[in-house]
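Engineer: Here is a sequence with its predicted model. Questions after.
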Amino acid sequence: MKNELKNLMIVSLVLFSYSLFAQFRTEKDLLGEKQIPADAYYGVQTARALENFQVSGVKTNFYPDYVRAYAMVKLAAARANADVGRMKKDRLDAIEKACQAVIDGKYHDQFLVDLYQGGAGTSANMNANEVLANIALELSGHKKGEYKFIEPHDDLNMGQSTNDVYPTTIHVALLLHNDKLMKEVKLLSDAFHKKGDEFNKILKMGRTEGQDAVPMTLGQEFHAFGYQLDAEIEGLRKSEAYLYEENMGATAIGTGITATPGYAEKCAVHLAKITGKPMVLSPDLIAATSSMQGFVMYSSALKSLSVALSKISSDLIILAMGPRTGLFEINLPALQPGSSIMPGKVNPVMPELMNQICYKVIGNDLTVTLASSNGLLQLNAYEPVVAISIMESQALFYKTMPLFRKNCIDGITANEEVLKHYIDRSVGIVTALNPVLGYEKTTELAKEALSTNKGILELIREKKLLTEDQIKKLLDPATMTGQK
């Protein structure tokens, strides 16, 4: 009985040990061996990064286009290495399949490194190397971790360094995100222009420095919002040029150590074809490896967009103030109750949301500025926070703009009676009467209107200075606002 129990315990222990072994594989690096989950496509260096950088909880795969950018860069590198005779065709074929799978949206759950990390992006680069290597191994009929067939360093990082892969990948990711961003800015601009057409015959008072100025149409005001955004689209488009320049082949500091002659040029050509962007090799790889100009210039364009959107959002809030004691020239769509204590209050939540996004983007630009200015000698180790800041800014914009457009801009209506009342009562309209009544007479009218609290048109009618037909012609929106 004792022997049977002993044998049963031994069998159970063996089975338990086997189950543990089956759930893990052993990998090693310069720090020693480490157990890796058997079903994981990442390897030992990614596992260490997962332990070391539990910071934000925001992982590489939070931005799918960022993951795709790694696959695009690694694909270009593999093809370039094959072109210069360094990578064998069977390994190229396997790596191509692995990269294409990631570009197609597969295996993204394996890109797990926190976006905040030390090491200038080494962990992110190795995460990509290990995942792509193990995908390639499986697609070639091998097991994960059988690196004698395809190795993360020797094959996926062939002729490369984190110091050229990481910034190039960020450039590609930002370009992919910029396509989304410009599309959303254009849709928002179109929405403002559509409102401009809708409101083009509604006369209102323009204001400068918060004071009554001269007449305009509500349509002109909304078209101006649209044109401001059109200019920002052009700024984003122009800033892309700074991201087209890449440094693949620079390796560690820009001297090209470990890279095969001709590889860098070939890589740029392949990267351009893969991304559909006019990527070009930097003329000086040492400068490109240490410089952050592309990031700084693009981030500046995002800041400029923030300034424009914040100004527009604040204008909408002012124009909608009320309903009884503010300007109340327009109505913003009512989306939710605005107070837990004040019945009937509805707040301008969408312009407020957009303002908050703009403030965050402006803050991110400052982060980019500080991090970019503090690189040391041949490398900037703070590229991760630069990448995080810019990608966050892009995502905040292209995710918020559809909400702002659909839930606010598209539903704005004009309070025409309020606008007409302001025109009738405003002293500012007197400027438009100068050519008819003369400067001296209009000055007298303005003075009397202010002292008696009467409107200019009211005084003109009292004094019979103009007929109703003349007043009607003068107040025609097209005439009054210089549109004909």
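Structural biologist: Yes, it's here.
Engineer: can we go C-alpha only for contacts and neighbour counts from here?
Structural biologist: Will do.
Engineer: quick one, strands of the stretch 351-484 of the chain?
Structural biologist: The residue ranges that make up the strands of the stretch 351-484 of the chain, judged by DSSP state E, counting those that start in this stretch, are 413-414.
Engineer: Likewise for the chain?
Structural biologist: With DSSP state E applied, the chain shows strands at 24-29, 32-37, 203-208, 211-217, 245-246, 280-281, 330-331, 413-414, listed in chain order.
Engineer: Quick one: the ones you listed as a markdown table, columns for distance to residue 12 and mean neighbour count too.
Structural biologist: Formatted as a markdown table, these follow (distance: least, C-alpha to C-alpha, whole Å; neighbours: other C-alpha atoms under 10 Å):
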| stretch | distance to residue 12 | mean neighbour count |
| --- | --- | --- |
| strand 24-29 | 19 | 14 |
| strand 32-37 | 22 | 15 |
| strand 203-208 | 85 | 19 |
| strand 211-217 | 85 | 19 |
| strand 245-246 | 57 | 24 |
| strand 280-281 | 61 | 20 |
| strand 330-331 | 74 | 21 |
| strand 413-414 | 75 | 18 |
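Engineer: Ok, which of these comes nearest residue 361?
Structural biologist: With C-alpha to C-alpha as the criterion, residue 361 lies closest to strand 245-246 of these, at 23.9 Å.
Engineer: count of neighbours near residue 451?
Structural biologist: The local packing of residue 451 (other C-alpha atoms under 10 Å) involves 9 other residues.
Engineer: From residue 361, how far out is it?
Structural biologist: From residue 451 across to residue 361, the span is 47 Å (C-alpha to C-alpha, to the nearest Å).
Engineer: ditto for residue 193
Structural biologist: The spacing between residue 193 and residue 361, counted by C-alpha to C-alpha, is 25 Å.
Engineer: Tell me which of the two has more neighbours.
Structural biologist: Of the pair residue 193 and residue 361, residue 361 is the one with more neighbours under other C-alpha under 10 Å, namely 27 against 21.
Engineer: contacting residues around that one?
Structural biologist: Applying C-alpha atoms under 8 Å, 6 or more residues apart in numbering, we find residue 361 in contact with 302-303, 306, 393.
Engineer: Now tabulate those residues in CSV and tack on neighbour count and distance to residue 54.
Structural biologist: As requested, the contacts of residue 361 are exported to CSV (neighbours: other C-alpha atoms under 10 Å; distance: C-alpha to C-alpha, whole Å):
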residue, neighbour count, distance to residue 54
302, 26, 29
303, 23, 29
306, 24, 31
393, 23, 22
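Engineer: biggest helix in this protein by residues?
Structural biologist: In the chain, assigned by DSSP state H, the helix with the most residues is helix 162-198.
Engineer: try it against this one:
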Amino acid sequence: MTQEYRIEHDTMGEVKVPVDALYRAQTQRAVENFPISGKTLEREHIAALAQVKKAAARANLELGVLDEDRSLAIQAAADEVIAGKYDAHFPIDVFQTGSGTSSNMNTNEVLASLASKALESKGIDVHPNDHVNASQSSNDVFPTSVHVAVTNALVNELVPAFEYLATAFEEKAAEFVDVVKSGRTHLMDATPVTLGQEFGGYAASIRYAIERVNASLPRVAEVPQGGTAVGTGINTPTGFSARVVELLAEQTGLPITEARNHFEAQANRTGLVEASGQLRTIAYDYVKINNDLRWMGSGPNTGLGEIAIPDLQPGSSIMPGKVNPVICEASIQAMHQIIGNDTTIALASTNGQFELNVGIPVMAANLLESIRLMANISRVMADKMVKGIEANTERARFLAEASPSIVTPLNKVIGYEAAAKIAKYSVKNKMTVKEATIALGFVENGSITEADLDKALDVTTMIGEYK
């Protein structure tokens, strides 16, 4: 089917635009100029741009910049975009002008088309720049939209996902409170712990993740809206900045605040860097947790086999019956992507010169992807793995009692060097610590009684006070 076009114009001349497109000339130029990745703005980012436009239209009405008809039509159009009705009309590649001007104009054009159509019977036209973009610049709108989208994703997607996963780990910690297993340091046998203690540690890591995200929110939620071109607020009516930010917070229910310094807020994107850095830090914890789980679940016959991870799918195209810890592997790969995204975000943050950073679209795309990946994998881990983990209690207890490090309580009775002799003897001669202690004559020479030896080597007494 042949694509039909209409002719649109902008300050550079005429442009052929698909006949059914809501966008106009400037968007079409960007589509043609940036055929790079095929990756467009995240859905949440499109919605955030529309939220900014809606708040601006409301403020402009109150402050006498827009008439009621145009303001209400723009607001209604923005609501439709926020709802996801017109995502297909935002075709511009992520790799575009670094200020996001192309996507700001894309939003202006779509809203102008929708609003103009709504006012057609009244003979009122809505212009993308003069009306939808009134009192605004791409240089304050686009970064504001990124911060709104990221704040929303952190508050309404990521933190609840962390809560969900932390709760799953806490429930397992309670279930495994009495399952004694070997501790390990340097991947070598260490004194006993409980599986509950380990899972409690994982839960704590996720709880700390919530703290880390919440700690970054005040900077992430601080927006430059109202600074317009360079932070001075040129072409805005008095009181616009404060009012549009207030309305934006009201519309979204998010803790959005006005930039304390508009020049810093447009020149730098360090709030996004901070949030990404928190995700990178959290990702390292996720890699560690997933590696622990797949080590403990390794086997079934030749690995540690202390836990059974739910079987989800066949693990080999050639080895019948093989099942792999696929959620652990998917999680680790997602974390590697998040760590890589953070590098891109950090590098893009250095692309600020004088009054503006010009690496914003790629920062937005990568950070929103990282949040989405981490939120999704948290729920997948909880539902498809953590909730279904079972303890192999007998195997765990056997390995705990087989560890030569359970000799440690004897330090207080016979001294460190004698205890070390027992540990080495037990490993060399493939016997238990108790057998080695007796074989080396410590019971016979009265250094310790057999009853006291049994008490000292009871692994259930070695798990400490921190349950």
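Structural biologist: Yep, that arrived. Quick caveat, the model's predicted, so the values are computed rather than measured.
Engineer: tm score of chain vs chain?
Structural biologist: Once superposed, chain against chain, the TM-score is 0.91 (TM-score structural alignment, normalised by the length of structure 2); 459 aligned residues with a C-alpha RMSD of 2.5 Å.
Engineer: contacting residues around residue 379 of structure 2?
Structural biologist: Residue 379 of structure 2 makes contact with 161, 164-165 under the criterion C-alpha under 8 Å, 6+ apart.
Engineer: what's the closest of those to residue 235 of structure 2?
Structural biologist: When the contacts of residue 379 of structure 2 are compared for distance to residue 235 of structure 2 (C-alpha to C-alpha), residue 161 wins out at 41.8 Å.
Engineer: Give me the aligned partner of the closest one over in structure 1.
Structural biologist: With TM-score structural alignment defining the correspondence, residue 161 of structure 2 maps onto residue 184 in structure 1.
Engineer: what does residue 382 of structure 2 give?
Structural biologist: Taking TM-score structural alignment, the alignment pairs residue 382 of structure 2 with residue 405 from structure 1.
Engineer: Just give the closest residue to its match, not the sequence neighbours.
Structural biologist: Nearest non-adjacent residue to residue 405 of structure 1, counting by C-alpha to C-alpha, 6 or more residues apart in numbering: residue 188, 5.8 Å away.
Engineer: so where do the helices sit in the stretch 301-450 of structure 2?
Structural biologist: Assigned by DSSP state H, counting those that start in this stretch, the stretch 301-450 of structure 2 shows helices spanning 326-349, 360-384, 393-402, 411-414, 416-428, 433-439, 450-456.
Engineer: mean distance, the shortest one to its aligned residues in structure 1?
Structural biologist: Overlaying structure 1 shows helix 411-414 of structure 2 at a mean distance of 5.4 Å from the equivalent residues (mean C-alpha distance after the TM-score superposition for structure 1).
Engineer: Then the longest one?
Structural biologist: Between helix 360-384 of structure 2 and the corresponding residues of structure 1, superposition yields a mean separation of 1.5 Å, by mean C-alpha distance after the TM-score superposition for structure 1.
Engineer: any idea of the angle that helix forms with helix 326-349?
Structural biologist: Taking axes from the mean of the first three to the mean of the last three C-alpha atoms, to 10 degrees, one finds helix 360-384 of structure 2 and helix 326-349 inclined to each other by 160 degrees.
Engineer: Helix 360-384 of structure 2: which residues count as buried?
Structural biologist: Applying a neighbour-count criterion of 16 or more other C-alpha atoms under 10 Å, the buried positions in helix 360-384 of structure 2 are 360-382, 384.
Engineer: re earlier: hmm, residue 400 and the residue nearest to residue 405 of structure 1 touching each other?
Structural biologist: No: here residue 188 of structure 1 does not reach residue 400: they are 10.8 Å apart, not a contact under C-alpha atoms under 8 Å.
Engineer: any idea how far the spatially most central residue of structure 1 lies from residue 302 of structure 1?
Structural biologist: The residue lying closest to the centre of structure 1 (C-alpha atoms, centre = their mean) is residue 394, at 0.7 Å. According to C-alpha to C-alpha, residue 394 of structure 1 and residue 302 of structure 1 sit 8 Å apart.
Engineer: so which of the strands of structure 1 comes closest to residue 133 of structure 1?
Structural biologist: Closest approach to residue 133 of structure 1 among the strands of structure 1 is made by strand 24-29 (13.6 Å; C-alpha to C-alpha).
Engineer: For the closest one, enumerate the helices and strands it packs against.
Structural biologist: Contacts defined by 3 or more C-alpha pairs under 8 Å, 6 or more residues apart in numbering; DSSP states H and E place strand 24-29 of structure 1 against strand 32-37, helix 44-52.
Engineer: Give me the packing partners of the longest one, helices and strands only.
Structural biologist: Based on contacts counted as 3+ C-alpha pairs under 8 Å, 6+ apart, the elements that helix 44-52 of structure 1 packs against are strand 24-29, strand 32-37, helix 122-139.
Engineer: Also the first one?
Structural biologist: Contacts defined by 3+ C-alpha pairs under 8 Å, 6+ apart place strand 32-37 of structure 1 against strand 24-29, helix 44-52.
Engineer: Reformat those as TSV; add distance to residue 173 of structure 1.
Structural biologist: Putting those into TSV (distance: least, C-alpha to C-alpha, whole Å) gives the following:
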stretch	distance to residue 173 of structure 1
strand 24-29	29
helix 44-52	21
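Engineer: Quick one: closest of the ones you listed to residue 139 of structure 1.
Structural biologist: Closest to residue 139 of structure 1 of those, according to C-alpha to C-alpha: strand 24-29, at 18.5 Å.
Engineer: counterpart of residue 88 of structure 1 in structure 2?
Structural biologist: Checking with TM-score structural alignment, residue 88 of structure 1 has residue 67 as its match.
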